[in-house]
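Using only what follows, build the 3D model:
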Amino acid sequence: MTRTARLGTGIGWRPEIADVVERMPGIDWVEAVSENLCPGHLPDSLLRLRERGVTVVPHGVSLGLGGAERPDAGRLAALAERAEALESPLVTEHIAFVRAGGPLTASPLLEAGHLLPVPRTRDALDVLCENVRIAQDALPVPLAVENIAALVSWPDEEMTEGQFLYELADRTGVRLLIDVANLHTNHVNLGEDPAEALGELPLEAIAYVHVAGGFERDGVWHDSHAHPVPRPVLDILTDLASRVAPPGVLLERDENFPEGEELAGEVEAIRDAVAKGRAGEVPTGTGTGTGTDADTDADADTDAATRRATPEGAGAGDTERQRLGLAQAALLSALVAGTPVPEGFDRARLGVQARALAGKRADVVAKVAPELPVLLGAGYRPAFLSYAQRRPMTGGYRRDALDFVEHLMRNGRPQDAGVRGALRKWWLERSGPVPRSERAGARWARATRRVLLRR
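Now for the predicted structure:
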């Protein structure tokens, strides 16, 4: 097992704060969403950071390693291409499923548009381990996988989060990206103890740590990445740092970006939380850290390599995959298509999750098609949420934007004829395989060639 790269303190790179990140002192590395990068046209900001020696790690969100299907070869190739273009020491993804249905279950393929939790069962673990191995074989650098935040829990789970992550790392040798904000989310929403989860983890497998903010509404914690990091999340980070020296710690912020000084203050608070943990200053009631230093504990790496030399289990069979696929399809269909709630799930909490998924779709569509909120004004969000209530996403966010506009036009909405005309023009320009202007240009070129050939 190769030694984990020492990353230091970092921040999630986003186009909206690119200038702020470049100017921020003490940033050793950044993380960029893989799906938002084009290897041949990397943002100038990331290129300048690379030239300064700042490490850039691609962070995938759409692979769906926890899904019943085997990982898509095209998505894996894209992730590998970005790792090579950025000369990254590792790549990261999530322990989650993001789509369900399709040939495996003889049902329509549905997209969640967000990360959904994997059941902590033996079937799901076998499938996840095989999927992780497939991904490891396809990637040019080590893979680390992240625990996710959950609004709902699966019935009849067989393991705790810590046990599930331990077995995953033990059987595959995969590294772990531990999100302490997600541990806090699962504490509030599912009653899980963050200290217990940390105590069960293979600490030597940690690649780095995520820290982020959120908010609580009606007793439910929403992992928004759009709010300041709260004290309980920093306390969990301190507890983790008292047990192991994290190779890297990174602040995530995706929305509602504050001024540069405030962001820098949050990064400094993260440094302080880690320093307190390394000094043994564990907040009361958060854990009993051991102070083990993964960077100097060579025996831990040796033991881990020995333990993982022979992966356990025979892998996932088609029967296991189908069982998992049917369960995930039933849950996702209830969330995005209004079908009955599967037995054993909390109906009220599934309603919260369904609204969260629809809101996420509305937010991302507004980013990939920023003209739509401008054209529709205050009516954009309620119109989209109404559309999304029983119309699942099946082809990605750009397709979702086109389908939304087509739905409006078919129903004679909005009432303003001028806005409808603008939406129709927008839809016609983008609905084909190439923009309408390019198609017209191609037709003109073909007609010109025919005329010339007749001469």
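
When you work out contacts or count neighbours from here on, use the C-alpha atoms and nothing else.
Noted.

Can you spell out which helices and strands pack onto the longest strand seen in the chain?
As assigned by DSSP state E, the longest strand anywhere in the chain is strand 107-116. On a contact count with 3 or more C-alpha pairs under 8 Å, 6 or more residues apart in numbering; DSSP states H and E, strand 107-116 meets strand 97-102, helix 318-336, helix 347-368, helix 396-410.

Could you rerun that using 7 Å?
strand 97-102, helix 347-368 (3 or more C-alpha pairs under 7 Å, 6 or more residues apart in numbering; DSSP states H and E).

Doesn't Ser62 lie inside a helix?
No - Ser62 sits outside any helix when classified using DSSP: H, G, I helix; E, B strand; the rest coil, being coil.

Alongside the first, I'd like the structure of this one:
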Amino acid sequence: MERLGTGIGWRPEIADAVEGMPGIDWVEVVAENVCPGHPPASLRRLRERGVTVVPHGVSLGLGGAERPDEGRLRALAERAEALGSPLVTEHIAFVRAGGPPTASERIEAGHLLPVPRTREALDVLCENVRIAQRALPVPLAVENIAALLAWPGEELTEGQFLYELADRTGVRLLIDVANLYTNHVNQGEDPARALAELPLEALAYVHVAGGFERDGVWHDSHAHPVPGPVLDILTDLASRVSPPGVLLERDENFPEADTLGGELEAIRKAVARGRAGAAERAIVAASGGASTTPRRPAVVGGTGLAGSRGHLSGGPDGSQEHAEGSQEHARGSAEGSQEYARESADRSQEHARGSADGWGGEPAAAVAEPVRQRLALAQTALLSALVAGTPAPEGFDRKRLAVQARALASKRAGVVAKVAPELPVILGSGYRAAFLAYAQEHPMRGGYRLDALTFAESLLLAGQPQEAGARRDLREWWLERSGPAPRSRRPVVRAARAARRMLLRR
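This next block holds a predicted model:
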């Protein structure tokens, strides 16, 4: 695996800061936000300086019940080629449900939702990953996600699920240590156990990000400083394997460049602590002595994290077992990482050429359609409960479902305000309440831009907003964007225009 170094998520709001920031070896860009033929000037300049750019997809839905959409795969491939990227990344998540397998209308989550960790869901995910690998010109890496809720009846831990996925497909792993922390706080899952169960030699790179606590759960916001416990998990990971790359994610509430630089330096120090600890333990183990250095902060068995706000702290219950495992990782990490990286690269290239073979060399059996249909029905029931107010599926925590539903609606309102910034201006302080009321009755059927148009149309049909000037402005905004081309640049068909105005005149 190519060594990436230290990177940061490139966003238009911090483009200038990223260009001027010392020590940036690579950047990651949201794939859906880049036009292959016309990348932003800032990205072009970074590439000219030799900075690697990796496209990071968010809409493929590899964990969904349906096979990956050919158009989305083609778009991801085009971005990888246009940016000269060594790999592309996506998420182990589902982002939409419904459609033909369920004989219902397709609905969108607008967010990354967790896949049930069951054997059937794993079979579907593995086949979807293989389809993606065959369509992409470069290796694929997939990311673990943060979750506010858990599926009932899961059969595998997160580490086991990811291990089997990598083992069966040869896919590389993008490990988000902030998501491991989120799942510890929200689900009680031990990050150290997850790391111990993973094939870390398959690691492509690492994400680090911040979040906040609300409604009794931890929200992976990408809008707050990186907390100490997340850095502690990064140190733990770096003591087990040398990460090819580590990247800071920030999506909003962007601080000054100096603050971002400080977070990057904290990330470098966390990695250095892990490497130093591994090296020292390897030396001590080789000499047959006992280490006198403090044990690593995370321990197997759930005692490593002392609460949602506390830092990782060791304890007697599992420290010796964890220390012995750490020494074993340290002794073999250099040789094992190199060998695994070579094997993983060979397998990824084989998949990219169109092979349907798994790691065992035997053809992978196609997933039976009833398996996909069962997963489709389960995911549709969950997503409908979250965005359409249908009853909660059996076995789910209703309080957590309510928290997730509020979070989805809030995110949806925020993103629509970004893609259609005129709407909050036209509606003023009433925008958010109006949108949340709309969201309760209207699940998202397409992307956020269509959502913005549908929201405006629903207000106009209801005679809103009440203030005549605002209603006129909203009508003009909708008319300008609802046709096949901007109204100001297309011939106006008088009959169609008159009919539309009659519909909206209230």
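
just to revisit the earlier point, the longest strand of the first structure vs the second structure, mean deviation?
In the superposition against the second structure, strand 107-116 of the first structure averages 0.5 Å from its aligned positions (mean C-alpha distance after the TM-score superposition for the first structure).

Would you map the strands across the first structure?
8-12, 29-33, 55-59, 91-94, 97-102, 107-116, 143-146, 175-179, 206-211, 215-217, 220-222, 248-251.

Can you tell me which of the ones you listed is nearest to Gly344 of the first structure?
Among the strands of the first structure, strand 107-116 comes nearest to Gly344 of the first structure, with 16.7 Å by C-alpha to C-alpha.

Mind listing what's buried along the closest one?
Leu109, Leu110, Glu111, Ala112, Gly113, His114, Leu115, Leu116 (16 or more other C-alpha atoms under 10 Å).

Quick one: those as CSV, columns for distance to Leu251 of the first structure too.
Listed next are the buried residues of strand 107-116 of the first structure as CSV, based on distance: C-alpha to C-alpha, whole Å:
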residue, distance to Leu251 of the first structure
Leu109, 34
Leu110, 31
Glu111, 28
Ala112, 25
Gly113, 23
His114, 20
Leu115, 19
Leu116, 22
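
just the strands of the first structure: most buried one?
strand 175-179 (a mean of 26; mean count of other C-alpha atoms under 10 Å).

Which strands or helices does that one pack on?
Taking 3+ C-alpha pairs under 7 Å, 6+ apart as the contact cut, strand 175-179 of the first structure packs with strand 143-146, strand 206-211.

distance from that strand to the second structure after superposition?
Here the mean offset of strand 175-179 of the first structure against the second structure after fitting is 0.3 Å, by mean C-alpha distance after the TM-score superposition for the first structure.

contact partners of that strand?
The contact list for strand 175-179 of the first structure, computed with C-alpha atoms under 7 Å, 6 or more residues apart in numbering, reads 143-147, 169, 205-211.

for the aligned partner of Leu151 of the first structure in the second structure, what are its contacts?
Under the alignment (TM-score structural alignment), Leu151 of the first structure pairs with Leu148 in the second structure. Counting by C-alpha under 7 Å, 6+ apart, Leu148 of the second structure touches Asn186, Arg400, Gln404.

Map the first one across to the first structure for me.
Read it as Asn186 of the second structure. Looks like Asn186 of the second structure aligns to Asn189 there (TM-score structural alignment).
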